[in-house]
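> just coords:
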């Protein structure tokens, strides 16, 4: 039955299929561009006002789009929040992680992670400084899918710090007796304090203080302090 149907079908007009594919690809591309624009604006708003400050109506108004068009991309406020977290994570990785991974393994890569984070917050990549500092505080005591997504993002960041420190220990650049998780906790604390003070007090010098504190801590852990720079 299927073979008979196949042989009796007329040959398709290939040019029409090509036109349909081009039209389809164009629509998909425009749809993806619209989605990216929505999420970029959503992440900037959330970095200032939190994820609860997001609404499909507000984003539609700010971007000059229809509410139904924005809704079609997400379907609910929670899905919008989750997509915003993922988009913010991608921007963070591009700004901080990817450049740092180009540095040689060991202390230089660890320093690059610290410096990259400070540059990301100082620039800032998001309108309100570190996106995750803003929204983690908003959701850290609120169980649910958004909190879970934020926890995964933070766990991955902390895990990268720990792995980088352990790699430096494997190269003999950091004392093997140093607790990698404790050192991670301390370096991360300097970063978080810098972001808080710089925003709350409008004091960019906080980033310099954090940089000084991190380098002093790394020198104390390094087998050769000169490697820290």
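Ah, there it is. Just so it is clear, the model here is predicted, and its values are computed rather than measured.
> Please make it C-alpha for all contacts and neighbour counts, starting now.
Fine.
> Contact partners for residue 70?
Each residue near residue 70 by C-alpha atoms under 8 Å, 6 or more residues apart in numbering is listed here: 38, 56, 59-60.
> what residues are up against the residue nearest the centre of the chain?
Central residue of the chain (C-alpha atoms, centre = their mean): residue 89, 2.0 Å from the mean position. Contacts for residue 89 were tallied using C-alpha under 8 Å, 6+ apart; they are residue 153.
> check which helix or strand covers it.
Assigned by DSSP states H and E, residue 89 falls within helix 77-92.
> Could you look up the next helix or strand downstream of that helix?
With DSSP H and E, the next secondary element past helix 77-92 is helix 98-100.
> From residue 69, how far off is residue 60?
Distance, residue 60 to residue 69, by C-alpha to C-alpha, to the nearest Å: 8 Å.
> do residue 159 as well
38 Å.
> between residue 60 and residue 69, who's got more neighbours?
Between residue 60 and residue 69, counted using other C-alpha atoms under 10 Å, the more crowded position is residue 60 (17 against 14).
> residues in contact with the more buried one?
Here residue 60 is in contact with 66-67, 69-70 (C-alpha under 8 Å, 6+ apart).
> Closest one of those to residue 42?
residue 70 (11.5 Å; C-alpha to C-alpha).
> host element of that closest one?
Using DSSP H and E, residue 70 falls in helix 67-74.
> Residue 188 now?
Using DSSP H and E, residue 188 falls in helix 180-200.
> Give the buried residues for that helix.
180-181, 183-184, 187-188, 190-192, 194-196, 198-199 (16 or more other C-alpha atoms under 10 Å).
> Quick check: which helices or strands does that helix pack against?
helix 107-122, helix 145-170, helix 205-221 (3 or more C-alpha pairs under 8 Å, 6 or more residues apart in numbering; DSSP states H and E).
> Put this next to the first one:
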């Protein structure tokens, strides 16, 4: 059983890397078995179909993202500090290529946004969770009096997500890492404009 779990973990780690660069459609049980030098029947037994492999890859990528971005941010207290760390952590996650193709979910969303089905639903759910996490952090900051009471949380969340997404897209396509600095400045400028206490925002 332990060997089987190790095989599954190795397959998913390799699958995440492929999918972030080539897309989820680039995955196949045969390819993963060959590249990892394990039996095709062994990989099939753990996933059953290409779609189940793709869904498991999305779930595994989601866990990697949470570990890299969300959990560290939640070490900060609720409010502006946590909201800032979520955004800054996302930029670091993309910049440091936790996934070799940049943000896994940006790539998967572009691949599946117009293709109804279970895979699109899984990718959409992961992105919805991210937006909800940002929104909760922003709402906490407003409730704590660190953001203006008139702050439109939905609008702010959209703008913050758009800034970090744009940095990832520009870096991946153009190899321009200065986009992360531009996004970081944009996020900070937006938060400072709404902050009631600018000292609540970490340097």
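It's in. Keep in mind the model is a prediction, meaning the values are calculated, not measured.
> what's the TM-score here?
Once superposed, the chains reach a TM-score of 0.98 (TM-score structural alignment, normalised by the length of structure 2), with 202 aligned residues with a C-alpha RMSD of 0.7 Å.
> hmm, back to that, which residues in structure 2 does the helix holding residue 89 of structure 1 align to?
Helix 77-92 of structure 1 corresponds to residues 50-65 of structure 2 when matched by TM-score structural alignment.
> how big is the offset of that stretch relative to structure 1?
Here the mean offset of stretch 50-65 of structure 2 against structure 1 after fitting is 0.3 Å, by mean C-alpha distance after the TM-score superposition for structure 1.
> who's in contact with residue 40 of structure 1?
Applying C-alpha under 8 Å, 6+ apart, the residues near residue 40 of structure 1 are 84, 87-88.
> Quick one: those residues as a markdown table, columns for neighbour count and distance to residue 99 of structure 1 too.
Shown next, in a markdown table, are the contacts of residue 40 of structure 1 (neighbours: other C-alpha atoms under 10 Å; distance: C-alpha to C-alpha, whole Å):
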| residue | neighbour count | distance to residue 99 of structure 1 |
| --- | --- | --- |
| 84 | 24 | 22 |
| 87 | 17 | 18 |
| 88 | 25 | 17 |
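> Can you lay out these as JSON lines showing distance to residue 143 of structure 1?
Below are those laid out as JSON lines (distance: C-alpha to C-alpha, whole Å):
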{"residue": "84", "distance to residue 143 of structure 1": "18"}
{"residue": "87", "distance to residue 143 of structure 1": "21"}
{"residue": "88", "distance to residue 143 of structure 1": "20"}
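> of all those residues, which comes closest to residue 211 of structure 1?
Among the contacts of residue 40 of structure 1, and counting by C-alpha to C-alpha, the member closest to residue 211 of structure 1 is residue 88, at 23.8 Å.
> what about that closest one, distance to residue 56 of structure 1?
Relative to residue 56 of structure 1, and taking C-alpha to C-alpha, residue 88 of structure 1 is found at 17 Å.
> Please apply the same query to residue 43 of structure 1.
Taken as C-alpha to C-alpha, the span from residue 43 of structure 1 to residue 56 of structure 1 is 13 Å.
> And these two? Which one has more around it.
The neighbour count for residue 43 of structure 1 versus residue 56, taken as other C-alpha under 10 Å, is higher for residue 43 (29 against 22).
> quick one: what's aligned to the more buried one in structure 2?
Per TM-score structural alignment, residue 43 of structure 1 is aligned with residue 16.
> wait, what's in contact with the residue lying closest to residue 68 of structure 2 once chain neighbours are set aside?
Distances taken as C-alpha to C-alpha, 6 or more residues apart in numbering put residue 93 closest to residue 68 of structure 2, at 6.6 Å, once the chain neighbours are dropped. Residues in contact with residue 93 of structure 2 (C-alpha under 8 Å, 6+ apart) are 65, 68-69, 103.
> For these, which single residue is the most surrounded?
residue 103 (24 neighbours).
> which position in structure 1 aligns with that residue?
Match for residue 103 of structure 2 (TM-score structural alignment): residue 130.
> from what I can see its match touches residue 196, true?
No. Under the contact definition of C-alpha atoms under 8 Å, residue 130 of structure 1 does not touch residue 196, with a separation of 9.2 Å.
> give me the number of residues near residue 24 of structure 2?
Quick note: residue 24 of structure 2 (other C-alpha under 10 Å) scores 25 neighbours.
> quick one: what's aligned to residue 206 of structure 1 in structure 2?
Using TM-score structural alignment, residue 206 of structure 1 sits opposite residue 179 in structure 2.
> what's the closest non-adjacent residue to its match?
residue 167 (4.8 Å).
> Tell me which residue of structure 1 matches up with that neighbour.
Residue 167 of structure 2 maps onto residue 194 in structure 1, by TM-score structural alignment.
> quick one, what contacts that match?
206-207, 209-210.
> which of the residues you listed map to contacts in structure 2?
Of these, the ones still in contact in structure 2 (both residues aligned by TM-score structural alignment, their matches' C-alpha atoms under 8 Å) are 206-207, 209-210.
> Can you say which of those residues are buried?
Buried among these (16+ other C-alpha under 10 Å): 206-207, 210.
> Reformat those residues into a markdown table and put distance to residue 141 of structure 1 next to each item.
Putting those into a markdown table (distance: C-alpha to C-alpha, whole Å) gives the following:
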| residue | distance to residue 141 of structure 1 |
| --- | --- |
| 206 | 27 |
| 207 | 28 |
| 210 | 27 |
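> That'll do, ta.
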